[in-house]
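Novice: Just the structure for this:
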Amino acid sequence: MSDEAAIMADGSISAGNAAPHTAIPNAKTGEPMPARLLGAVADARPDGAPEAETALERGPAATIAACVRDGLLHPGQVAADAGTRIAAADRKRHAFSVLRAEQATAESVGLMERDDLDVLPLAGVPVVVEHGVPLAGEPMPWGPVAAADHHVVARLRAAGAVVMGLVAAPEPSRWVTSAGTERVIRNPWNPTRYAGSAAGAAIAAGLVPVAHGCDGLGEVRVAAACCGIFGIKPGQYTVPAAGPWSSLVEHGVLATSVDDAALALSVLAARPDLAEVDPPGRLRIGLAVDPPSRLLRVDRRWTAAARRAASVAAAAGHSVEPTALPYGNALLAASLRWLALGAREAPALLQPGRLPRRARHRVALGRTVHRLRLARPAQIDRVEARLLEFFERYDVVITPTLAAPPPTARAWHFRNRPATLLAGARFAPFTPLWNLVGWPAASVPMGMHSWSGTPVAAQLAGPPGSESTLLRLAAQLETRRPWQRTAPETPPGRFRR
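Specialist: Next comes the predicted model:
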């Protein structure tokens, strides 16, 4: 193994992606890390086959952190390699709005001076944060330079994570089909398809092992499903509020493995218990594959993904039965509330006049919704009451994460409002319910779509406080049905658009 090998986001070692004339030294002795130790950090076979022997008992982020804490990896080298990898890949991916490779490398070297390095849960782990969350010294998308870190950024840094940059975020009040102004975020599995979010694309491309994302109407879970990675939105108040739109938006996590996502969420929530993902006790699980509206249709491959997850859970000893979720008018209520909140929160933006024209139009539409009182708290109360009754019978519900393959990669921010709304409703009708009521939900990869060449996934959701249950169940599903952690560098074959 070459001394110039670089540690990848999926935990593997690659000589080709190393920064020139660099080596991974032992952080304590300064000597190059022996090949046998590099091998211990290497990932399992990339196809994730169950029979693969692996030295990675935990996810790649957890492995990087353990090696940094033990002096087997230098955090400066990890950050330098990640910066080189991102700079090379983002020329065609356009996921990053701010890349801070030099600053991140300097900050990671500073980790060696911390007295608590040996206990930092994310020591030296490269992460990205969604743009729009304040990062000290970096410009906000529609405002001036941030004076201080947001709580979630501060918690990541306190835990030893190294922020490599900011990834593109949707415009305020945008729907799930947008991924940033004037850019098209392509899916690493099939470039002709949408990635769900820039954070999801960065993880699936192997640029970093962990990403922060804001989940409003399902963005974190949508991106995870599109890109074949794991994503979780915690329940309301688990992580410090997401600012404007906070009653519908939660700070979530995307990662290549459940273990890494649990570790990162435990940091964001300041709850170390969330990092423990031992198998749960026997759960009562409902399988609900029907869409929230009779006007919507679900692609049978996505229905099969939910059934596959339920089958794996049943084989693990859980009680699983078909059921129907009491959606009521939840999808309409979530859409109206999203528009109304956009109108209410626009003045909270530092420089609302800098919002794109189409965003201002949506804010105006939201004012109309607010004036006519079309979004009322009673709507949420009715939906939540029905769900509380539903969860008296179940601990977890499994649904498809999406209803169709990702839409064609195009500039959705230039599409007309009805087309955008219709595409979002057809594509992701299963996710908004859990934002409306503020309950936790996650997306778990469950195979590949037969003709779109993109992943399919199942959504796990539960009542308030069930984050640990969802993480433990998802980890159990991952153990029994592992997935390929990152997309191949060259997607195979030709795809249907």
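
Novice: going forward, measure contacts between C-alpha atoms and count neighbours the same way
Specialist: Will do.

Novice: Show me which helix runs longest in the chain.
Specialist: Taking DSSP state H as the criterion, the chain has its longest helix at helix 75-93.

Novice: Against which helices or strands is that helix packed?
Specialist: With contacts defined as 3 or more CA pairs under 8 Å, 6 or more residues apart in numbering; DSSP states H and E, helix 75-93 has these neighbours: strand 6-7, helix 101-110, strand 126-130, strand 162-167.

Novice: Which other helices and strands does the shortest one contact?
Specialist: It refers to strand 6-7. Under the contact criterion of 3+ CA pairs under 8 Å, 6+ apart, strand 6-7 touches strand 13-14, helix 75-93.

Novice: So which of the ones you listed has the densest surroundings on average?
Specialist: Highest mean neighbour count among the helices and strands packed on strand 6-7 (mean count of other CA atoms under 10 Å): helix 75-93, with a mean of 21.

Novice: from the chain's centre, how far out does that helix sit?
Specialist: Centroid displacement of helix 75-93 relative to its chain, using CA atoms, centre = their mean, to the nearest Å, is 19 Å.

Novice: Next: stretch 463-474.
Specialist: Put simply, stretch 463-474 sits 16 Å off its chain's centre (CA atoms, centre = their mean).

Novice: Mind listing what's buried along it?
Specialist: By neighbour count with 16 or more other CA atoms under 10 Å, stretch 463-474 contains the buried residues P463, P464, S466, E467, S468, T469, L470, L471, R472, L473, A474.

Novice: this one next, for a side-by-side:
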Amino acid sequence: MTTSEEQSQGRKETRTSVHVFRDDALGDLDAVGLAAAIRRGEVSAAEVARDAAARVRDADAQLDAVQVHLDVPAHHDADGGAFAGVPTFVKDNTDFAGLPTGHGSAAFVPRPARRHAGFTRQLLSTGVTVLGKTRLPEFGFSPSTEFEEGPPVRNPWNTGHSAGGSSGGSAALVAAGAVPVAHANDGGGSIRIPAACCGLVGLKPTRGRTVPNAQGRQLPIDIVVDGVVSRTVRDSAAFLAAAELHHRNPKLPSLGLVEGPSDRRLRIGLLVDSPNGARTDDATRAAVTDTARRLEGLGHTVTPVELAIDPRFTEDFLTYWGLLSFLIGATGRTMGAEFDRHRMDGLSRGLRATYVANWRRTPGVLRRLRRTREAYAAAFRGLDVILSPVLAHTSPPLGHLNPSVPYATLIERILAYVAFTPVNNVVGTPSISVPAASLTPEGLPIGVMFSGRPGAERTLLELAFELEAAQGFPGIRDV
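Specialist: You can find the predicted model right below:
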């Protein structure tokens, strides 16, 4: 029985949280702490991989987050890497040699990849041990990891709710304590959305900060960037520093290792309601304004700001989103000989139909989207950071964003939910989701977002470190 059928019959799920933290080789350690324990010889990489695999099996039995679980973990020889021996997962829209890349779709039967994707090599350069691949919604289009057929990925904080998308499988495993960090990528919010839903840190880097995404760099506007989701700010900072040793973009300022807050006091703009007109719900509004007050108490200056983007931005981004679905439908046989675009899910088909009906608008859409960087830059005059929600409302019950929902209703729901994140993808700027101090009455985290100028990851990480130290992040074991 699907989730949507359960809801349509009026069933109410018992509120259940899931975590697999225990007294084993991983303990309560984050990736930085675990790598240090391995270097000191307190635990071995083999012990960590064995215990992480056991945790993953237990978590996945309730969360359905794993697409492929390797029987023999893939160890790598980057012994000096910052994350040497740390277990992780690769998202199933990114090639890992020998494993199929399914993109969350039932429209084709994937073939094993012949070689690693560029970002996979960058991830492996940090020394991680790969345990498998995580699930995502079809082609990463949905902000919830749900499917027309098959179980959804469940939120470990409350299994009746969405874990977010499209990196929902990765976020669910990290939040549940199965692994400390996992691969995620972001083409409209897909790092930050699941981080917000699952109480994690999710940094979308500046365009080009990590190895360019193979799919994204073929697009008229490259909106896709890769990174990780983590439970601590220092893990996200350590990952970017280690990744920079493998790939250093000379067009961006060097990042290096960010290890804590800065003494510099910042000018922060407060944006509570989205430029697309979607009103933020009360719980999210309270979380963002409480964060603003805390930052003021820490000596930062917080003032309201407007992001005066073109009023057609949402419609234009939706058309561009449809272009992506159209291109996949047209070129899908490169992924598998049996590819059938008619078997793509309802969201993908609806996006494609939207584009087919509006394809003549493409030149104007691209022109206006590219101009968004001007409005974004204008909003930052006199500011260092913008504070906003990640999402316009908290994580919805499973079924609300299921691709089987009629397209007109589904896209209306998505646009009322994903109202803040896409701007950074179009402009190419960095943005980080961090947990607010409070939970919803349903026991769900709420994410707040810091956005910056191009190349400003250091500023965002320093501010996130300061907030983490000042208020802490809610722990799933306390639910």
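
Novice: Between the helices and strands packed on helix 75-93 of structure 1, which one is closest to I203 of structure 1.
Specialist: I203 of structure 1 lies closest, by CA to CA, to one member of those: strand 126-130, at 9.2 Å.

Novice: what range in structure 2 does the closest one sit on?
Specialist: The aligned range for strand 126-130 of structure 1 in structure 2 is 87-91, by TM-score structural alignment.

Novice: circling back to that earlier point, make JSON lines out of the helices and strands packed on helix 75-93 of structure 1 and add distance to A419 of structure 1 and mean neighbour count.
Specialist: JSON lines is the format used below for those (distance: least, CA to CA, whole Å; neighbours: other CA atoms under 10 Å):
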{"stretch": "strand 6-7", "distance to A419 of structure 1": "42", "mean neighbour count": "26"}
{"stretch": "helix 101-110", "distance to A419 of structure 1": "38", "mean neighbour count": "19"}
{"stretch": "strand 126-130", "distance to A419 of structure 1": "26", "mean neighbour count": "28"}
{"stretch": "strand 162-167", "distance to A419 of structure 1": "25", "mean neighbour count": "27"}
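
Novice: With respect to V289 of structure 1, which of those lies nearest?
Specialist: Comparing these against V289 of structure 1 with CA to CA, the closest turns out to be strand 126-130 (30.8 Å).

Novice: how about the helices of structure 2, start to end?
Specialist: Here structure 2 has its helices, by DSSP H, at 3-8, 31-39, 45-63, 118-124, 168-176, 192-198, 233-246, 282-297, 313-331, 346-358, 362-379, 407-415, 422-427, 457-471.

Novice: Turn those into TSV, columns for distance to S388 of structure 2.
Specialist: Below are these laid out as TSV (distance: least, CA to CA, whole Å):
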stretch	distance to S388 of structure 2
helix 3-8	31
helix 31-39	28
helix 45-63	29
helix 118-124	29
helix 168-176	21
helix 192-198	12
helix 233-246	18
helix 282-297	7
helix 313-331	17
helix 346-358	27
helix 362-379	13
helix 407-415	16
helix 422-427	12
helix 457-471	13
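
Novice: Quick one, which of the ones you listed gets closest to G447 of structure 2.
Specialist: Per CA to CA, nearest to G447 of structure 2 of the helices of structure 2: helix 192-198, 4.0 Å.

Novice: Specify, as a residue range, where the closest one falls in structure 1.
Specialist: The aligned range for helix 192-198 of structure 2 is 221-227, by TM-score structural alignment.

Novice: Just the buried residues of that stretch, please?
Specialist: Buried positions in stretch 221-227 of structure 1, judged by neighbour count with 16+ other CA under 10 Å: R221, V222, A223, A224, A225, C226, C227.

Novice: With stretch 284-298 of structure 1 instead?
Specialist: Those would be R284, I285, G286, L287, A288, V289, D290, P291, P292, V298, for stretch 284-298 of structure 1 by 16+ other CA under 10 Å.

Novice: Closest to F390 of structure 1 out of these?
Specialist: G286 (9.6 Å).

Novice: Now for the counterpart of the closest one in structure 2: which residues touch it?
Specialist: Using TM-score structural alignment, the partner of G286 of structure 1 in structure 2 is G269. The neighbours of G269 of structure 2, taking CA atoms under 8 Å, 6 or more residues apart in numbering as the test, are V302, T303, P304, V305, L383, D384, V385, I386, L387.

Novice: The same query, at a cut-off of 7 Å, please.
Specialist: V302, T303, P304, V305, L383, V385, I386, L387 (CA atoms under 7 Å, 6 or more residues apart in numbering).

Novice: Just the buried residues of the residues you listed.
Specialist: Restricting the contacts of G269 of structure 2 to buried positions leaves V302, V305, L383, V385, I386, L387, with burial counted as 16+ other CA under 10 Å.

Novice: could those go into JSON lines alongside distance to A172 of structure 2?
Specialist: Converted to JSON lines, the buried ones among the contacts of G269 of structure 2 look like this (distance: CA to CA, whole Å):
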{"residue": "V302", "distance to A172 of structure 2": "33"}
{"residue": "V305", "distance to A172 of structure 2": "33"}
{"residue": "L383", "distance to A172 of structure 2": "34"}
{"residue": "V385", "distance to A172 of structure 2": "28"}
{"residue": "I386", "distance to A172 of structure 2": "27"}
{"residue": "L387", "distance to A172 of structure 2": "25"}
